[in-house]
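Novice: everything below, folded, please.
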Amino acid sequence: MNRTATGTAAVILAFSLASCAASELSPPPEDGGTFESVGDLKEAVESAGLACPELVVDSPPSKFAASSASCGEFTYLAIYTDDVYLESQLDLWKPGGQRAVNIGKNWTVVSEDPDLIQKSLGGSVLHTGP
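Specialist: Down below sits the predicted model:
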């Protein structure tokens, strides 16, 4: 290989590695973004490192959710159609004492590890109980 070809290959490799590293380090959306379905939210939760071996979809969904499901005893996922329904759900949970709820633009996740979810998905954590 000549010097030009070797140099070009090195530059291409460097840019490839830099773009991979940049995409891995990009922070999640501050507002948590949106999800189309509880299935999409489940995939994101699993990518964050939280186990969700079996998604049990609620039929009908919980009172204010467009769709909702559970992943075992302590993990609950929900998608909302608008801010009014999301706020209504949070108002219902506040006196009930949910320990912590991750909140995105149109979703909530109740889990044992809200910090893990927030680190990967963004959004905020509402602490409502012990």
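
Novice: CA atoms for contacts and neighbours, from now on please.
Specialist: Will do.

Novice: quick one, what contacts S124?
Specialist: Contacts here follow C-alpha atoms under 8 Å, 6 or more residues apart in numbering; on that basis S124 touches 31-32, 102-104, 118.

Novice: how about this one, so we can line them up?
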Amino acid sequence: MNRTAMGTAAVILAFSLASCSGSAPTRPPEDGGTYESVDDLREAVESAGLLCQELVLDTPPSKFSATSASCSEFTYLAIYTDDVHLEAQLDFWRPVGQRAINVGKNWTVVSEDPKLIQKNLGGSVLHTGP
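Specialist: Got it, this is the predicted structure:
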């Protein structure tokens, strides 16, 4: 085999190995990361396996969020501009008893399946009620 053929074979092998290693599942960021918009958060929630067929934006958004929306009676998404607004929302929910809220760096998801959201999006689960 000549040098050109060997070099080509080496390149093909390297690309093959790189493509195999790229298919390993990645873990979500421990802190949940950030999302630019409620639409981006919706895509992530749907990728996690939670249905969100009809996203209804709140106009105006909830008191502390930059944008908020619901997917159903039991699924609510929100994006916050900073930690102060996010913490204010959590302080509001704590005595109200929202059951469980997924919390990321700049987002919250209230749903019936907080474990699914945490497993796929990361972040933490705040338990505030029964």
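
Novice: coming back round to it: in strands only, show me the contacts of S124 of the first structure.
Specialist: 102-103 (DSSP state E).

Novice: filter the contacts of S124 of the first structure down to the buried ones and hand me the ChimeraX line.
Specialist: Those of those that count as buried under 16 or more other C-alpha atoms under 10 Å are selected in ChimeraX with:
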select :32,102,103,104,118
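
Novice: let's have the contacts of S124 of the first structure in CSV, adding distance to E73 of the first structure.
Specialist: As requested, the contacts of S124 of the first structure are exported to CSV (distance: C-alpha to C-alpha, whole Å):
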residue, distance to E73 of the first structure
D31, 27
G32, 24
N102, 17
I103, 19
G104, 22
Q118, 20
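
Novice: which of the contacts of S124 of the first structure are conserved in the second structure?
Specialist: Contacts conserved in the second structure for the contacts of S124 of the first structure, using both residues aligned by TM-score structural alignment, their matches' C-alpha atoms under 8 Å: 31-32, 102-104, 118.

Novice: can you give me the strands for the second structure?
Specialist: Here the second structure has its strands, by DSSP E, at 56-57, 67-72, 75-79, 100-103, 107-110, 124-127.

Novice: quick one: the last one to the first structure mean distance?
Specialist: Following superposition, strand 124-127 of the second structure is found to deviate from the first structure by 0.3 Å on average (mean C-alpha distance after the TM-score superposition for the first structure).

Novice: with the fourth one instead?
Specialist: Using mean C-alpha distance after the TM-score superposition for the first structure, strand 100-103 of the second structure ends up 0.2 Å from its aligned counterpart in the first structure, as a mean over the superposed pairs.

Novice: what's the closest non-adjacent residue to the equivalent of S37 of the second structure over in the first structure?
Specialist: Using TM-score structural alignment, the equivalent of S37 of the second structure in the first structure is S37. Once flanking residues are discounted, S37 of the first structure sits nearest to I79: 6.5 Å by C-alpha to C-alpha, 6 or more residues apart in numbering.
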